[in-house]
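Engineer: model this:
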Amino acid sequence: MPTIENPRQTLVDLFQVAVQRAMPLHTLGAHLPPPPPPGGRTVVLGAGKAGAAMALALETLWPEHVRAHGGTDTRLTGLVVTRYGHLPPRPADVPQQIEVVEAAHPVPDEAGLRAAQRMLEMAHGCTANDLVICLISGGGSSLLTWPCEGLSLADKQRINRELLRSGADIGEMNTVRKHLSRIKGGRLAQACAPARVVTLAISDVPGDDPAVIASGPTVPDASTCEQTLDILRRYQIDVPAVVRVGLTSGALESVKPGHPALAGQQFAMIATPAQSLQAAADAARALGLNAYVLSDEIEGESREVGKVHAALARAAARGEGPFQKPCVILSGGETTVTVRPQPEGTPRGRGGRAGEFCMGLAQALQGQPGVWGIAADTDGIDGVEDNAGALVAPDTLARAQAAGVSLQAHLDHNDAYSFFDPIGDLVVTGPTNTNVNDFRALLVL
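Structural biologist: Purely as a prediction, here's the structure:
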């Protein structure tokens, strides 16, 4: 029987193992393409929460990679956009060659718009001798924004907010984003033609679909304008009349599979949620725990997913079901939070998917002895707060009651941050500079 002296720290340590597995410097080198021919340029374009870390990794690894291929020109040019505050420290011996700018997430801003416009200008200047390396990671949908004709940035911001509050899943949100954009849905790669385009991506989406990560700026898109209209109708989201006409006529269609401009382009996944969950499982087994990975594709309403996880943990605690304690039950994916309507003048709740999951988990566990849990976003930011997620322990509800904090009231208000903060159960890491989506682990002793 293993000795786990600090269950909370054990869960935080497993989260850190998952994050480290997805760090670009550890994973990018194996996927670097051959350098361009003499006279050709290496142009780097990218977007995402891991964008700056991916650019730094490329700058670190590229010179030796080029020399290994017999080349001498190790110069890089280009532009990458990342989320505000997601800039990793730069070693003194790695000169910066790729420009990195910061922009807003999850609702786009002017900085993201300017970055997208500049990237398309750079793309249009590429030749057949050039190599374009596109560094794509989660968050790129918001960070790389140039609305379609007839749609203002203010319109795009409103639509993004309404999508985030609607309960739409990531696939639905990105279908809309791709069809209301001048750069997503394969359009960035189309603009790079005739250059050779190699996309290196970190997946933050269930199923690792390249067309969904950052709304697929460099890959063809099989979704349609008709599907976009259906999603807008289903969630009652308005768009300007000229945009609705463009969707209805098909004028706003994305770049489809088989398009000649995308022929011969390459795509490599350098980090995935499944790899990070497996790394955490291996670390748990090294501690003498049984480790079970449910799935890296779990979706659904966050609080309800938390309740399902609680049922599995309670069964394991009783010695029932498929999981044998002492164990860790792991899962990933991207759940959703449907924001509940509040009385006018009521402040918005603070929190994200991970915190909402933990509230549902705590409510369903009801202080179950021997069960601890963690849910955290691997980018280090749960929603728009400063925490990565939260912890749940057997005494979470008792401590909340002693502090005068009502779980049901905070669930009703989608206010996970204000529930877990007073009882010291927030997980705060700061930006991790990578992103393989949600990480969840239940420890049953």
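
Engineer: drop to CA atoms for contacts and neighbour counts, all remaining ones
Structural biologist: Fine.

Engineer: neighbours of residue 409, just the number please.
Structural biologist: As a burial measure, residue 409 scores 11 neighbours (other CA atoms under 10 Å).

Engineer: Endpoint to endpoint, stretch 426-436 covers what distance?
Structural biologist: 20 Å (CA to CA, to the nearest Å).

Engineer: meant to ask about stretch 370-390
Structural biologist: End to end - CA to CA - stretch 370-390 spans 18 Å.

Engineer: structure for this one too, so we can compare:
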Amino acid sequence: MTGETALLRRMFDAAVASAQPARCVPPHLPTREELGTGRLVVIGAGKASAAMAQAVEQNWDGPLSGLVVTRYGYGAPCERIEIVEAAHPVPDEAGLHAAQRMLETVQHLRPEDIVLCLISGGGSALLPLPLPGLTLEDKQAVNRAMLASGATISEMNCVRRHLSAIKGGRLAAACHPARVIALAMSDVPGDQPLDIASGPTVADPTTCQDALDIVRRHRMALPASAMALLESGRGESVKPGDHRLARAEVRMIATPQAALEAAAAVAREAGVAAHILGDAIEGEARDVAKVMGGIALQAAARGQPFAAPCVLVSGGETTVTVRGQGRGGRNVEFLLSLALALDRRDGVYALAGDTDGVDGQEDIAGAIVTPDTLARAHALGLRARERLDDNDAHTFFEALGDSIVTGPTRTNVNDFRAVLIA
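Structural biologist: Next comes the predicted model:
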């Protein structure tokens, strides 16, 4: 590993570390005075939810109980809160049963009780409880269609909210009349609570018609049962002003912006100017890469808009419209397109990865691009353009030995991208 790639990796690690639940959860817990004589019930879903639950247990000395669901391999040892593992991004029976049990857990609560809801990215797939008329198989088909469509995360979550029995404010409504405090780790552009795990504890101003418009715009091949439910209007979610959500609040405990700032601090400590371009950049991964590549080339050649040495840092969630048959994810697709845009430019390096440790459906967080990426690929008989056309970037970077494998990070604050101009 060169000095440049080592710096990029330290920046990525700092971004992940800044969002660890052990650091982020304790300052936002309710106090014993707030609870009074009530019960503290913990529920939640997401890739970080088990680690969040562990942080609650370690920092709450009173009685508590509850259940959270996380991705397979992302569990954490807890004594008082039950941890269930389920499939992501395509849901399974374990997630379905966990969602059913979660709704049962919050039945018959009292006004003096507090429900602590631990929400992080991935919660949408991990709470796949469908509305009547839909099956788990229908929800699985919906997820597959959305993942291949090129829709944004906000658009996908709008569709999910109108096919779910637990999202779009329905979970908080089920907790009524108890108070609900959601601790949320944002993995979405703009940090909108409605889009984190499809907003199980917040009111939803969107409609079934909005969801239908998204489905038709992206030509999603949804099951007939899902289309019929949306067209009938039976999937309407909990709307703003609903009295059942009057005592529900959201506390944002970790965000992509904070992670980018942590990474930028590492670069500055190394004497490299860091420029955060945005924490909510969206668009097709390969197109975003072309723009980032153009900026990097201008900086390398002309010192504009920033002089070298510098690093361009960004977050957000790009999309991939799947047309090929390869193994890919949005971060490695970004990097492969970026490598082509840079065209072996000396002195430019890049890293992109998902802070949850999973890019696409692979247990690979992302990868690294160096000035000799294309040359080394050519020597191995890998044609970068063909791999990009086949959405096969994971195969490409694995062959080069440039994949980043972190294992479960047990947090999730969206994607991290850094382009270093040395």
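
Engineer: how about the strands of the stretch 301-422 of structure 2, start to end?
Structural biologist: For the stretch 301-422 of structure 2, the strands defined by DSSP state E, counting those that start in this stretch occupy 310-316, 348-354, 366-369, 403-404, 415-421.

Engineer: and residue 266 of structure 1, what pairs with it in structure 2?
Structural biologist: Residue 266 of structure 1 maps onto residue 249 in structure 2, with residues paired by TM-score structural alignment.

Engineer: Now that match: which helix or strand?
Structural biologist: According to DSSP states H and E, residue 249 of structure 2 maps onto strand 248-254.

Engineer: hmm, who's touching that strand?
Structural biologist: The contact list for strand 248-254 of structure 2, computed with CA atoms under 8 Å, 6 or more residues apart in numbering, reads 19, 24-25, 28, 172, 179-186, 193, 201-202, 413.

Engineer: after superposition, how close is the top helix by length along structure 2 to structure 1?
Structural biologist: Using DSSP state H, we find that the single longest helix of structure 2 is helix 285-302. Superposing on structure 1 and averaging over aligned pairs (mean CA distance after the TM-score superposition for structure 1), helix 285-302 of structure 2 comes out at 1.0 Å.

Engineer: any idea how far the match of residue 266 of structure 1 is from residue 398 of structure 2?
Structural biologist: Residue 249 of structure 2 is 43 Å from residue 398 of structure 2, by CA to CA.

Engineer: residues contacting the residue nearest to residue 355 of structure 1 when sequence neighbours are not counted?
Structural biologist: Among residues not flanking residue 355 of structure 1 along the chain, residue 416 sits closest, at 5.0 Å (CA to CA, 6 or more residues apart in numbering). Shown in contact with residue 416 of structure 1 (CA under 8 Å, 6+ apart): 349, 350, 351, 352, 355, 356, 359, 410.

Engineer: Repeat the analysis, applying 10 Å as the threshold.
Structural biologist: By CA atoms under 10 Å, 6 or more residues apart in numbering, residue 416 of structure 1 lies in contact with 349-360, 389-390, 407, 410, 426.

Engineer: what's the answer for residue 25 of structure 2, then?
Structural biologist: Taking CA under 10 Å, 6+ apart, we find residue 25 of structure 2 in contact with 19, 51-56, 59, 118, 183-185, 251-254.

Engineer: re the thing from before, now the angle from the longest helix of structure 2 to strand 348-354?
Structural biologist: Per axes from the mean of the first three to the mean of the last three CA atoms, to 10 degrees, the angle that helix 285-302 of structure 2 makes with strand 348-354 is 150 degrees.

Engineer: For helix 285-302 of structure 2, give the aligned segment of structure 1 as residue numbers.
Structural biologist: With TM-score structural alignment as the criterion, helix 285-302 of structure 2 aligns to 302-319.

Engineer: And the matching stretch, what's buried?
Structural biologist: For stretch 302-319 of structure 1, the neighbour count (16 or more other CA atoms under 10 Å) marks 302-307, 309-310, 312-317 as buried.

Engineer: and the equivalent of residue 426 of structure 1 over in structure 2, how many neighbours does it have?
Structural biologist: Matched to structure 2 by TM-score structural alignment, residue 426 of structure 1 sits across from residue 403. When neighbours are defined as other CA under 10 Å, residue 403 of structure 2 has 23 of them.

Engineer: For residue 403 of structure 2, give its distance to residue 9 of structure 2.
Structural biologist: Distance from residue 403 of structure 2 to residue 9 of structure 2, by CA to CA: 12 Å.

Engineer: can you check residue 63 of structure 2 too?
Structural biologist: Where residue 9 of structure 2 is concerned, residue 63 of structure 2 sits at a distance of 41 Å (CA to CA).

Engineer: circling back to that earlier point, of residue 249 and residue 398 of structure 2, who's got more company?
Structural biologist: Higher neighbour count among residue 249 of structure 2 and residue 398: residue 249, with 16 against 13, using other CA under 10 Å.

Engineer: Residue 57 of structure 1 reaches residue 30, doesn't it?
Structural biologist: No - Residue 57 of structure 1 is not in contact with residue 30 according to CA atoms under 10 Å; the separation is 11.7 Å.

Engineer: if you count what's nearby, which of the two comes out ahead?
Structural biologist: residue 57 (20 against 9).

Engineer: tell me which residues of stretch 139-155 of structure 1 are tucked away?
Structural biologist: 139, 140, 141, 142, 143, 144, 145, 146, 147, 148, 151, 153.
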